[in-house]
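# The sequence and its predicted three-dimensional model are supplied below.
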Amino acid sequence: MKYPVAIWMLAIGAFAIGMTEFVIMGLLPNIARDFDVTVSQAGQLITGYALGVAIGGPILVMLTIKWNRKYLLLVLMGIFILGNIAASLSPTYGFMMTSRIITSLAHGSFFGIGSILAASMVKPAYKASAMALMFMGLSLSNILGVPFGTLIGQNFGWPMTFIIISIIGAMALIGIIFFVPMTKKQEATSVKTELKILKEKRLWLTLAVTLFGFSSVFAYFTYISSVLIEVSHIQENLISYLLIIFGVGVTLGNIVGGKLADWNLNKALKIIFIMFILYFILLYFIQMNGILMVAGVFFFGLIGFSMSPSLQYKSTLISQEAPTLASTLNQSAFNLGNALGAFLGGVVVTNLPIASLSLIAPILTLIGLIFLVISIRVEKKEGTLV
């Protein structure tokens, strides 16, 4: 078998983690009503989660750098399951926020450790595709998990959604116990070795490109349910179906983005960023029409998430000596982008018409484009152009 069963178990874990991160966007109006808070305040549950990933992930990696990777994965999935159970039982907004932050601690480390572990279980020729297979769980969570979780939450109450996520997490935990091999002691791995990557200027520029370039996705997508209801005038019970269409766009975006990255990494990112900025302007008019928004959310997912493979690949090219920390830091950058986007989106929703989100969100990608240009110039100067 080209890909061991263990990698599929990691993909199930990735599916559960992706579902818990993204499903809340389709449930924001419901959660806001139950906790008697505004949609903007409910949106900060996404910000809290993203900050937990961004800050907690690297700290957890450094604290557990000497741990056996299989044991660490088991602990991370245990934290994830308990966090989601706590979320389902949340009596108050504050308790829900705390539960989300606890759950988020598993996110960055799971993807950082899991991707390295997946690559170690196959022949060298299949390492990249093994990592992609694990991350496919994240993509599938957008197509299947998020719409399904939204549908469950709207019909049976949002707590049931988090209970189901806990069950999927338990399935991944059992799969890891039985199928993921016990790894050998990591060779020459130390906090000092991993921290050396922090001196690399190119790393910080790449993380800045990731943070700002991707943050515009969540500035808009965090409040997609409200946009579809208030601006596009789509019925609430149809939102889960549009999220399926969005998920298909996300998956195709990952495929297209990967092929573009193989073609020319930096040119691919430039093209995607410019296209995304222009598409946001077009989206301002599309979002006024419910029928057009069916195609609108598809292309939003396709263009927005086509940058993910390129950004992920760009970070790995400069992190050979510190793969664990660099992988986790890249997840931190993505999630800081999520937090920044959700926060600024909340400010816009609170103070301006929600339709204006599509005109303000692309400013973040424009900043990412500026950092990309600076990064390319630095790489040219140092002779390390990728």
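Received, thanks. Numbers count the residues shown, from 1 in each chain.
# CA atoms for contacts and neighbours, from now on please.
Will do.
# doesn't residue 336 make contact with residue 108?
No: if you go by Cα atoms under 8 Å, residue 108 and residue 336 don't touch, sitting 11.5 Å apart.
# Neighbour count for these two, which is higher?
Neighbour count, other Cα atoms under 10 Å: between residue 108 and residue 336, residue 108 has more, with 31 against 28.
# Tally up the residues packed near residue 316, please.
16.
# pretty sure it contacts residue 327?
Yes: if you go by Cα under 8 Å, residue 316 and residue 327 touch, sitting 7.2 Å apart.
# all helices of the stretch 51-200 of the chain, in order?
With helices called from DSSP state H, counting those that start in this stretch, the stretch 51-200 of the chain shows them at 57-63, 69-88, 93-120, 127-140, 146-156, 158-179, 191-195.
# Quick one: closest of the ones you listed to residue 27.
Closest approach to residue 27 among these is made by helix 146-156 (6.1 Å; Cα to Cα).
# Mind giving me the packing neighbours of the closest one?
In this structure, helix 146-156 makes packing contacts with helix 5-35, helix 158-179, helix 239-263, judged by 3 or more Cα pairs under 8 Å, 6 or more residues apart in numbering; DSSP states H and E.
# and the gap between the residue lying closest to residue 60 once chain neighbours are set aside and residue 180?
Spatial nearest neighbour of residue 60, excluding adjacent residues (Cα to Cα, 6 or more residues apart in numbering): residue 109 at 7.1 Å. Residue 109 sits 16 Å away from residue 180, going by Cα to Cα, to the nearest Å.
# More neighbours: those two, which one.
Neighbour count, other Cα under 10 Å: between residue 109 and residue 180, residue 109 has more, with 30 against 22.
# Export the helices and strands packed on helix 146-156 to a markdown table and append columns for mean neighbour count and distance to residue 82.
Formatted as a markdown table, the helices and strands packed on helix 146-156 follow (neighbours: other Cα atoms under 10 Å; distance: least, Cα to Cα, whole Å):
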| stretch | mean neighbour count | distance to residue 82 |
| --- | --- | --- |
| helix 5-35 | 23 | 12 |
| helix 158-179 | 20 | 8 |
| helix 239-263 | 21 | 26 |
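# Turn those helices into JSON lines, columns for distance to residue 353.
As requested, the helices and strands packed on helix 146-156 are exported to JSON lines (distance: least, Cα to Cα, whole Å):
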{"stretch": "helix 5-35", "distance to residue 353": "17"}
{"stretch": "helix 158-179", "distance to residue 353": "27"}
{"stretch": "helix 239-263", "distance to residue 353": "20"}
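# Which of the ones you listed sits closest to residue 288?
Closest approach to residue 288 among the helices and strands packed on helix 146-156 (Cα to Cα): helix 239-263, 15.3 Å.
# Show me what the closest one is packed up against.
Using 3+ Cα pairs under 8 Å, 6+ apart, helix 239-263 sits against helix 127-140, helix 146-156, helix 265-286, helix 292-305, helix 307-316.
# Go through those helices and name the closest to residue 59.
The stretch from the helices and strands packed on helix 239-263 with the least distance to residue 59 (Cα to Cα) is helix 307-316; that distance is 18.8 Å.
# And here is the other one:
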Amino acid sequence: MIGGFSIANVLGVPVGTQIGQMAGWQTAFIVTSLVGIIPLALMMVVMPKSNTISVSSMKQQFALFKNKRIRLAFFIPVLGVGSVFIVYTYITPLLENVIGIPQQWISTVLLAYGAFTILSNWLGAKVAQGNSRVKLKVIFIIQAMIMMALALTLSLPWMALLSLMLVACFSFALSTAVQLYLIDLADESSAGSKDFASTLMPVASNLGIAVGSVLGSLVVDNVGLEYLPWAAVVFAIGAFAVTSRCHQLDQEHMGLTPLASAKAS
């Protein structure tokens, strides 16, 4: 799923931008709607025709949110993905009006950005191995530093483009680790809600996209495009803080488990 999203960035965003520039933004939305018919048709062919039976009740599924660690972990992708999309949502006007990239090169830059997001999937697999919370904290520190570098190099086109490509490289590095983390937490607290837990990552990511886009619009309207990376820095630091707290709670939980087991025995 994450890989598909990255490929969509590689192809869909540049093509949509090119269509918008050539035929108007309304046409880009019409083409997007028509393209949506293709996955609809594929789903009708591939998806099972028989009804599936749920193995757990809705009450069991939503019991997941009784776990404080899960509620907190949900906000890691909200802030981490939100940080990227504060900038990415407005990347075209940022490229044109602040960095100074000619309009005819915008689609090429977006294509390169999308290609680098594929590398972030590979990086995400590495982050998910071992103690992922420690690695996630490093990722968010790096993300904050890259956003800061972007903010400081907007007047230097080549340096700004390099910073943007680095943003792309780390854009989805959190996804696999957080997905597995949420499923592991669900397995600990409410095994019947593991399927539901697997949906939390895309939900949180989409919420992050929405929140990041809204915050970006407020920044653009009130202080200007050039301040978008600074807002992204704040979100990246927030993601680091939430991840650090999750890591702390994990350590406390592991420290209490032996004691609880001894009492039980």
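Looks like it came in fine. Note that the structure is predicted; figures quoted are calculated from it, not measured.
# what residue of structure 1 matches up with residue 222 of structure 2?
In structure 1, the residue matched to residue 222 of structure 2 (TM-score structural alignment) is residue 351.
# swap that for residue 106 of structure 2, please
Taking TM-score structural alignment, residue 106 of structure 2 has residue 239 as its aligned residue in structure 1.
# can I assume that match is in contact with residue 26?
Yes: if you go by Cα under 8 Å, residue 239 of structure 1 and residue 26 touch, sitting 7.4 Å apart.
# quick one: common contacting residues for the two?
Residues within reach of residue 239 of structure 1 and of residue 26 at once, by Cα atoms under 8 Å, 6 or more residues apart in numbering, are residue 225.
# Where does stretch 327-336 of structure 1 end up in structure 2?
Aligned by TM-score structural alignment, stretch 327-336 of structure 1 falls on residues 198-207 of structure 2.
# ugh, wrong one, stretch 210-217 of structure 1
Counting by TM-score structural alignment, stretch 210-217 of structure 1 lines up with residues 77-84 of structure 2.
# related to what we said a few turns ago, reformat the helices of the stretch 51-200 of structure 1 as TSV; add distance to residue 206 of structure 1.
Listed next are the helices of the stretch 51-200 of structure 1 as TSV, based on distance: least, Cα to Cα, whole Å:
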stretch	distance to residue 206 of structure 1
helix 57-63	17
helix 69-88	27
helix 93-120	17
helix 127-140	20
helix 146-156	29
helix 158-179	31
helix 191-195	17
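# Point out the most buried one among these.
Most buried of the helices of the stretch 51-200 of structure 1 by mean neighbour count (mean count of other Cα atoms under 10 Å) is helix 93-120; its value is a mean of 23.
# and for that helix, what span of structure 2 is it aligned with?
Using TM-score structural alignment, there is no partner range for helix 93-120 of structure 1 in structure 2.
# Could you give the number of residues near residue 231 of structure 1?
When counting by other Cα under 10 Å, one arrives at 17 neighbours for residue 231 of structure 1.
# The match of stretch 327-336 of structure 1: which residues count as buried?
Using 16 or more other Cα atoms under 10 Å as the test for burial, stretch 198-207 of structure 2 gives 198, 200, 201, 202, 204, 205, 206, 207.
# In terms of helices and strands, where is the fifth one?
By that I understand residue 204 of structure 2. Using DSSP states H and E, residue 204 of structure 2 sits within helix 200-222.
# what about that helix, distance to the chain center?
Offset of helix 200-222 of structure 2 from its chain centre (Cα atoms, centre = their mean, to the nearest Å): 10 Å.
# nearest spatial neighbour of the residue in structure 1 that residue 147 of structure 2 lines up against, skipping sequence neighbours?
Mapped onto structure 1 by TM-score structural alignment, residue 147 of structure 2 lines up with residue 280. Using Cα to Cα, 6+ apart and skipping residues adjacent in sequence, the residue nearest residue 280 of structure 1 is residue 358, 5.3 Å away.
# So the one you found versus residue 337 of structure 1, what's the distance?
Look at residue 358 of structure 1 and residue 337 of structure 1: by Cα to Cα, they are 16 Å apart.
# Compare those two (neighbour count), which wins?
When residue 358 of structure 1 is set against residue 337 and neighbours are counted by other Cα under 10 Å, the residue ahead is residue 337, at 30 against 24.
# on that earlier part again, how much space between the residue nearest to residue 280 of structure 1 and residue 322 of structure 1?
38 Å.
# before we move on, the earlier item: how about the helices of the stretch 51-200 of structure 1, which one is nearest residue 51 of structure 1?
Between residue 51 of structure 1 and these, the tightest spacing by Cα to Cα is seen for helix 93-120, at 7.9 Å.
# how about the helices and strands packed on helix 239-263 of structure 1 in JSON lines, adding distance to residue 207 of structure 1?
Formatted as JSON lines, those follow (distance: least, Cα to Cα, whole Å):
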{"stretch": "helix 127-140", "distance to residue 207 of structure 1": "19"}
{"stretch": "helix 146-156", "distance to residue 207 of structure 1": "27"}
{"stretch": "helix 265-286", "distance to residue 207 of structure 1": "14"}
{"stretch": "helix 292-305", "distance to residue 207 of structure 1": "16"}
{"stretch": "helix 307-316", "distance to residue 207 of structure 1": "8"}
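# Can you say which of those is nearest to residue 249 of structure 1?
Nearest of those to residue 249 of structure 1, taken as Cα to Cα: helix 292-305 at 4.2 Å.
# What span of structure 2 is that closest one aligned with?
The aligned range for helix 292-305 of structure 1 is 159-172, by TM-score structural alignment.
# contacting residues around the matching stretch?
With Cα under 8 Å, 6+ apart, stretch 159-172 of structure 2 has contacts from 2, 81, 84, 99, 112-114, 116-121, 123-124, 139, 143, 146-147, 149-150, 153-154.
# For that stretch, what is the distance to the chain centroid?
Taking mean C-alpha positions (Cα atoms, centre = their mean), stretch 159-172 of structure 2 and its chain are 14 Å apart.
# swap in stretch 195-212 of structure 1?
Stretch 195-212 of structure 1 sits 18 Å away from the centroid of its parent chain (Cα atoms, centre = their mean).
# One more: stretch 41-52 of structure 1?
13 Å.
# Distance-wise, check residue 51 of structure 1 relative to residue 22 of structure 1.
Going from residue 51 of structure 1 to residue 22 of structure 1 by Cα to Cα gives 14 Å.
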